[in-house]
Each structure stands twice: as C-alpha cells, then as structure tokens.
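Student: Sequence below, structure please.
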Amino acid sequence: MTARLFLLTLLGLVPILLVPTWTMGLIVIGVLIIVGVLDFFLVPRIHDLRLQRTPGPLVRLGAGTHSTLTLINDSPRRLRLDVRDAWAPSAGAVRTRSHHDLAPGEEAEVRTALLPVRRGALPADLVTVRSRSVLGLIARQKSIEVPAEVRVLPPFASRRELPSKTQKLRELEGRSAVMIRGLGTEFDSLRDYVDGDDVRSIDWRASARAQDLVVKTWRPEKDRRVVIVVDSSRFAARRCGEGTVFDAALEASLLLTALATGAGDRVDVIVADARVRAMASSRRAHDPVHDLSVVLTPVHPELFDADWESITASVLATARQQALVVLVTQLDESTLADDILPVLPTLTSRHRVVVASVEDPSLRVLAEARGDAEEIYTAAAAEAELLTTTSLRTRLRGLGVSSVQAAPEDLPGALADLYIRLKVTGGL
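Tutor: Modelled structure (predicted):
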C-alpha cells in the first residue's frame, strides 16, 4: 500500500463525518476495497523486467568508482518503477533510489556512485523494484539478486616516497655525477681520484699506466632476488593507527616491490599464516605493483597462528638461489622464540634475512604519561613492551638478521631505506 491509498482513506472520512451512519461507513470501506483490488490487478508484474549490473573499474582505497544498473522492460505493458540499487555498507553507495517510466521494450541505466571505505571485493546487495499503476494506490515489490562486486585495491599512499627513493638508486647506478662504491657490487668504470675517495677503490695498475691515481666506480648488482613474506596471522589483525598491522605491511610491500623492480631486481611476495594465502611475482608482470595489488585485494588477516615451518618451505621453494628475504611480521617474544628463531638458521644459511615490524604509536604516548597512579602503571607496562622489542631486535642482530621497526606510516620508507643501504654495502 502506498501513501496515495492512505490519503484516499483520509478523504473517505469526510463523507463519514458529514453523514455519520453505519451505511455511509460501509459504502466508503467498500469503495476503498474495490478501488484497491482493481488497482492491484492493474499493476504490471515485475517478472518480465531484466536487470544487469556492470561494476566500474578497479580503484584504490580512497578513490571513487561507480556501478551501472541496466533495466530492460520485456513486458508488453508500461512499467512505472521505483528502484533501490543496494550495496554493502563498506561500498559507500550514494543516492541508491531512482524512478523510471519504461515503455515496452525500453531500457534505462542507473549509475550509482560508490565511495568505498574498505579494501577488498565489495559485493552488491539486492535490487529492490517496486511497480505501480497509473493510480499508484497499490504496488508490487520484489527484491532481485543481481550478482556484482567492486574490487578496491590497497591505497598505496607510500608511493609519494617512491621518487626520492628511486633517485637514490639512480645515483647508485651512476646516472648522476657521483658514483658510490660498495663491497660486492659490479664494476662500472674508472675515474680520477678526488679527495675523500676510499683508498681501497684505487686501481693501482691503471694508476701506474696513467701516472696518476685512478679509482674504480661501482654499480649495484642487478637481477637479484627479493622475497617478501607478509604475515597475515592473528597478529596482523591488530588495530594500529588508522588501520591494521596488515594494512601497514601491505603498504611496505608495495613500496619495496616498486623500488626493487625499478632497480632491476625480481620480487616475489608470499602472504601466509597457517597456510599460504597468496603469491605474486614480478617475473612476467607488466606492472608488478598493480598485479601485486590485485592479488592482495581479497586477502584479510585470519585469527590463526602463523606456521613458520610451512612459510620457510615456501620461501626455499620460491628462491633457490641467494636472495633477500624480508619477513614482515610482529616482534612478539613468544612467537619469535618458539616459532621464528628455530627456522632462522635454515633461512640465513642460504639467504640474507630482514625482519620488518610495525610499532604501535600509542605505546610511546602511554609510556610518557605521568598522571595518576593508573597512568604510571600503564606507562610502566608500555615501557616494558618497548624494552622487550628492543631486546628482540638486539637478539636478531646477534644472529646476523637485520631488523627495522617503525610506525605504520613510516614503515614503508624505513624498509625502503634499509633495502637501499643493503644495495650500497653489497648486502644483496
């Protein structure tokens, strides 16, 4: 029943008030019933209406997209429709209701703007269609399932740091005037010695021939292997800053992938917890960052512990030659002692290992609080957690494992700087 039927009922009260008899009341009620039943049979059925959804292009989180709903009238009657194009709340659908008057064989398109607030594959909800006649007293309504989804990629906000990091790599590769020497890098060319050069880089034979000091210049080795392991276990689901630990890990992985592939290295990414959730490689990818984003889009942390023996086996199967293995995980004391440390010798015997972790910025704030007794006890607990993390990083350094820890927004840049530093020193 529509608002028009309600208004008609109110109008029917006028004659009843003027002639307050049972006969007049029965007449008014009879007229309303007859008009309502007649209008019900005049309403066209919806089963001859065809619906099709066409989702818009892939977007990164923070950008807008759209979805197009096509309505096709296959019935021999005119359809007067009210349509609600519903989506999941996280899709951020704007103005989902529309009105249409379709002649037989006519079609119409409904464009729904979407402003997603969550990464992943966001599904469409039911399309609710309400059909009415010319009188509009009674309407037929049906909710129809029209499958569709919009894929929202990780935001990759850290790409703003890519130009500056790439410039450092270009300096290492000799594309600027300054050449940097690093142990274990590839020989590039010879140049005259200038004050401040490392005496170990002097080529004595070339200097004897030139009768002047000549030094060797070097460039970082290319076509190296980088394997990034992103922990998607229960630790990654923890809220940290404006997102989760897993979101910060994805940002760091995307920036390192863009930087390493730009430097000519091959990057493999493994997302795992109790099982391997996703794998991506830049070997045959035209756009490694985009391909990695597509692979990571539907992956979310699961409330399981990570199986580091299985993860180690996957790393060894992926990179049989020496590689830089980056473990993006949480520095938890029990997990590190019981699960990670036992498998580290297997990895370090063949690869260079780096552990990257997200630091909770709220710990620093809590550790500095000095208000009442409750805040002091909380500060002591936060300080103890920070000292434990520092101790774990020292323990890893003693095993020959580099580590980096930073706030969620700083982790991508810190990990990229560590990669560049390893390039300079020939650590790859």
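Student: C-alpha only now, for contacts and for neighbours.
Tutor: Will do.
Student: and the residue nearest to residue 293 when sequence neighbours are not counted, what does it touch?
Tutor: The shortest distance from residue 293 to any non-neighbouring residue, by C-alpha to C-alpha, 6 or more residues apart in numbering, is to residue 153 (5.8 Å). Residue 153 makes contact with 58, 59, 60, 61, 119, 120, 293, 294, 296, 297, according to C-alpha atoms under 8 Å, 6 or more residues apart in numbering.
Student: Separate out the buried members of these.
Tutor: 59, 60, 61, 119, 120, 293, 294, 296, 297 (16 or more other C-alpha atoms under 10 Å).
Student: Any chance of TSV for these, columns distance to residue 136 and secondary structure?
Tutor: Formatted as TSV, the buried ones among the contacts of residue 153 follow (distance: C-alpha to C-alpha, whole Å; DSSP: H, G, I helix; E, B strand; the rest coil):
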residue	distance to residue 136	secondary structure
59	41	strand
60	43	strand
61	42	coil
119	42	coil
120	41	strand
293	49	helix
294	47	helix
296	49	helix
297	45	coil
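Student: quick one more, to check against the first:
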Amino acid sequence: MALTGRAGLLAALGIVVVLLAPQPGAALAGVCLLLAAGIVIDLAFAGPVRPLRFHRSGDTLIRLGERATVELVVENAGDRRVRGLLRDAWPPSAGAAPRVARVDVPAGERRKVVMTLTPTRRGDRSSVAVTVRSLGPLGLAARQGTHQAPWTVRVLPPFLSRKHLPSRLARLRELDGRHPALVRGQGTEFDSLREYVVGDDVRSIDWRATARRDDVVVRTWRPERDRRVLIVLDTGRTSAGRVGEAPVPLAGATPDPGGLLPRPDPLPTPGWPRLDWSMDAALLLAALAARAGDRVDFLAHDRAVRAWVSGAARTELLSTLVNAMAPIEAELVEADAQGMVAAVLARAKRRCLVVLLTDLNPAALDEGLMPVLPQLSARHLVLVAGVSDPRVTAMAARRGTAEEVYDAAAAEQARLGRRRITARLRRHGVEVVDASPDDIAPALADAYLALKAAGRL
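Tutor: From the prediction side, this is the model:
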C-alpha cells in the first residue's frame, strides 16, 4: 500500500478544519474517519498488481552517445483494470525517459511502454525491477508491487578517433607501396621486382636481376606483416583521473520525497577519465594494426587481469575489443606493475610490440614500472603512451597575477617531471607518446606507423 500526495493534502486541510472547529475533538475524529474511509475505498477498488506480467524487448548494445529503445509490455492477467503509475528501475546514468509512465491496462489485455535510454556512462546499464502503483478512484491510496523484469543494455566505447582512421590507412598504403603517391613503399620485407625509374634509391637496385635483363631492376619493400601487437591498458588508480572535455554530458537523477518520481539533475562535466581516452586510442591502434596485417591482442590490468582478448579475427577484432572494454572501470588501487609485466611475459612468448597505455606520473612510474621495465624491454619492443592534462598546460601559460604565477610554477614543475620520466624511459629503449586527450589516439597511430616504416616491428 502507498499513500499519494492527495492524501497528504487532505490530511493538511483536515488539520486546518480541526484548528478552526469549535469542538476540535469531534472534528479530528470526523476528519480521520473520512480520510480512512477514502483510503479503504481506494484500496478496495484499485486493481491488484500481483497478477501483472512483464515482457521486454529492444536494444542490448549501443555506443556511448547513442540512444537505445527498450519496450516493456505490461500484461494484466487479473480480472480488474489497473490504472496507475509504472516506474522502471534504470540507474540515473542510463538516462531513461520517461522514468515514470502512466498505465491503464484492462483485464486480460496488454499495453506497451516504450523507454528511450541515453546513457551517460560506458558499461552495463541494467534494470532489474518494475514498480507499479495501482490507484483507486479517489486517488488517495494505491496498491504497490515490484516485479522482476531484468534487462541489460551494454554501452560500448564510442570510438571517437575513428575519424582519424582513413588518413592513417592512406599512410599505411603509402608504406605498403600500393598507393600511387610520390612516397615509395618503405619497410624491410621484400615485396617484388620492377624496372628502375628516376628517383629510386640506387641501393635498391638488384644487380643480379639486372644482369639477367636488359633493364635496370630494383627491389621493392613493404612493411613486415603478421607481427604481433599487444595493447596493455592500465586500469589502476591513475587511470581514473578526468581530463579534457567529456564527449557526452553527465547527468544524475534526484528522486522525489516519495521515492517514485525522479527529477533530472544535470551535473557538471569535469572531463573524461584517462581510462576512456586510452581505450579510444587503443581502438584506433587496433583497427590500424589489423588492417596492416598484424595480430592484435589486448590486456587490461591493475592488480589483476581485468580483460584478455587474443586471437580475434580481423573482421571481428573491433567488436570483440569494445565488448571486452565496455564493463571495465578504473580501480582505485595502485597498479601492480610487476604483476602486469609477468602477465605480459606469460602471454607473449615471442618478441612483439607491447603498447602500454598508462599515466606518465613520475611518482607512480618510479615506484611501479621503472624497476621491472628492463624485464619487459629485454624481450619486447615497448611503447608507453600517456594522456596529458590540458589544464596543466593552460595553467603554465597564465602569469597575470601573483596567484597565477604560483599556479604556473606548479604546472611547470609537473610538466618537467613528465619530461624527465619520458627521457628515462627512452634511455631504456622505450618509445614514448605523451599527448593531450584529443591528440593521444592519432599520435599513437603515428608512432606505430613510424615503427613500421623503420622496420622495427
């Protein structure tokens, strides 16, 4: 049973009547009797909620920033009409609308309620229960019941950096020698022989083949294929920091005093977690490497392995990766670098490119990665990529007031720390990419292409 706001309003009016009545005792008894009678009448005539049955259908997979539609069919298996309110228990981050719907289901019939979801967070957004209030004719009281009707919509990473893929694929074709451009195909893997043309590198002339023919012949090269790229995503504490601008607004919901009617309550957008920017960069790199003919594996790790993708076919790689990434959240614990290196070495027996997406935080790297880095770089080519904070760069540029000068000094100190840790990593033979949130994905793709062109993979 649940009382409505109308019952509270009548009770308040009854108090006024009691205060103004010449005989307050009799007036109080009369008000209570009338209110109780109205509640009993409503409960007696309200349709029962227990016979209701619920069935769902609709979307189960969408990208962050897109909308999903979920249909909820309400079936009244009872013998009385049910009129009232229905609340689908989606979390605030699901962005469900309407959060509360009016329903009128005659006995033995069905009605459909369409929910539109606009999620504001990646991951699994689930609704387990549906609560129904069946109102009586006076609107003072209602029968209330909760039914299990589970449904989950998985919100995938949005892959914002896919806009950079065509230009990087064009550069890859140039490296592969298949694109009619001025840049000759580069790489160290022999491709074919062709006639010499002006501008060719004379070091590529095949003198033996030339001796057997009347024309000068040169070798053409292409980037190596069938190499292995292992993308390692740090999901520890430092990956939770928010930087840049969030691609979608964040929103919450504040329930009304009755606990049934939510009220949208927009929240500020402080940025996007480093984890999500890193995921976006990983997706662009994976798409590019797969098109280059390389094998791509994925490992997410903090103090334990959170996700592992291996052996996915090129046509299924991106869908497999986004499904593996979707439920991953940053863990507020210090990452176990030694455990991460052990997990990489156990899964990558042969030499490969290990791309570690983490924060270039000097203190965290000094205590975590640096002591175990030689074990990793001795067996693999290592590339470390980190997302910088644009606010630090902006702070370093402002010098107008004394307070801004102090802020700029702190920002410069932070930037100096990142430059020093970058130099130390490079002394260990590690490639480093340190870029802003908007630039991290294309910068990482460019670093991969540079390694391809240099024949280091």
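Student: Work out the TM-score between the chains.
Tutor: The TM-score (TM-score structural alignment, normalised by the length of structure 1) is 0.90; 424 aligned residues with a C-alpha RMSD of 2.8 Å.
Student: before we move on, the earlier item: and the counterpart of the residue nearest to residue 293 of structure 1 in structure 2, how far is that from residue 322 of structure 2?
Tutor: Under the alignment (TM-score structural alignment), residue 153 of structure 1 pairs with residue 156 of structure 2. In this view, residue 156 of structure 2 and residue 322 of structure 2 are 6 Å apart by C-alpha to C-alpha, to the nearest Å.
Student: try residue 212 of structure 2
Tutor: 53 Å.
Student: what about the equivalent of residue 341 of structure 2 over in structure 1, which SS state?
Tutor: In structure 1, the residue equivalent to residue 341 of structure 2 is residue 312, according to TM-score structural alignment. Classification of residue 312 of structure 1 by DSSP: H, G, I helix; E, B strand; the rest coil places it in helix.
Student: The one 10 residues further on now?
Tutor: Secondary structure, three-state DSSP: residue 322 of structure 1 is coil.
Student: The residue most central in space within structure 1: what's it in contact with?
Tutor: Taking C-alpha atoms, centre = their mean, the centroid of structure 1 lies closest to residue 154, which sits 2.5 Å from it. Contacts for residue 154 of structure 1 were tallied using C-alpha under 8 Å, 6+ apart; they are 60, 61, 119, 247, 250, 251, 293, 296, 297.
Student: what do you get if the cut-off is 6 Å, keeping everything else the same?
Tutor: By C-alpha atoms under 6 Å, 6 or more residues apart in numbering, residue 154 of structure 1 lies in contact with 60, 61, 119.
Student: Over to residue 216 of structure 2?
Tutor: Applying C-alpha under 6 Å, 6+ apart, the residues contacting residue 216 of structure 2 are 195, 196, 210.
Student: Trace it over to structure 1, please.
Tutor: Alignment note (TM-score structural alignment): residue 216 of structure 2 maps to residue 213 of structure 1.
Student: can I assume residue 177 of structure 2 is in contact with residue 186?
Tutor: No - at 7.1 Å, residue 177 of structure 2 does not count as touching residue 186 under the criterion of C-alpha atoms under 6 Å.
Student: Common neighbours of those two, please.
Tutor: Counting by C-alpha under 6 Å, 6+ apart, nothing touches both residue 177 of structure 2 and residue 186.
Student: Which positions within the lengthiest helix in structure 1 qualify as buried?
Tutor: Secondary structure of structure 1 per DSSP state H: the longest helix is helix 373-398. Going by neighbour count (16+ other C-alpha under 10 Å), the buried part of helix 373-398 of structure 1 is 376-380, 382-383, 385-386, 389, 392-393, 396.
Student: hey, where'd the helices end up in structure 1?
Tutor: Along structure 1, counting by DSSP H, helices occupy 3-18, 22-42, 162-172, 204-210, 245-262, 288-296, 308-318, 333-335, 341-348, 361-367, 373-398, 411-424.
Student: Comparing these, which comes out most buried?
Tutor: Most buried of the helices of structure 1 by mean neighbour count (mean count of other C-alpha atoms under 10 Å) is helix 245-262; its value is a mean of 25.
Student: Find me the equivalent region of that helix in structure 2.
Tutor: Per the alignment by TM-score structural alignment, helix 245-262 of structure 1 matches residues 274-291 in structure 2.
Student: Residues contacting that stretch, please?
Tutor: In contact with stretch 274-291 of structure 2 (C-alpha under 6 Å, 6+ apart) are residues 159, 239, 241, 242, 314, 441, 445.
Student: if we can go back for a sec, could I get the contacts of residue 153 of structure 1 as CSV with distance to residue 316 of structure 1?
Tutor: CSV is the format used below for the contacts of residue 153 of structure 1 (distance: C-alpha to C-alpha, whole Å):
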residue, distance to residue 316 of structure 1
58, 33
59, 34
60, 32
61, 33
119, 30
120, 29
293, 24
294, 24
296, 21
297, 25
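Student: Which of these are conserved in structure 2?
Tutor: Contacts conserved in structure 2 for those, using both residues aligned by TM-score structural alignment, their matches' C-alpha atoms under 8 Å: 58, 59, 60, 61, 119, 120, 293, 294, 296, 297.
Student: Now check the last one against structure 2: what is it aligned to?
Tutor: What that stands for is residue 297 of structure 1. Using TM-score structural alignment, the partner of residue 297 of structure 1 in structure 2 is residue 326.
Student: which residues does its match contact?
Tutor: Residues in contact with residue 326 of structure 2 (C-alpha under 6 Å, 6+ apart) are 122, 123, 156.
Student: Kindly provide the distance from residue 248 of structure 1 to residue 239 of structure 1.
Tutor: Distance, residue 248 of structure 1 to residue 239 of structure 1, by C-alpha to C-alpha: 10 Å.
Student: do the same with residue 118 of structure 1
Tutor: For residue 118 of structure 1 relative to residue 239 of structure 1 (C-alpha to C-alpha), the value is 14 Å.
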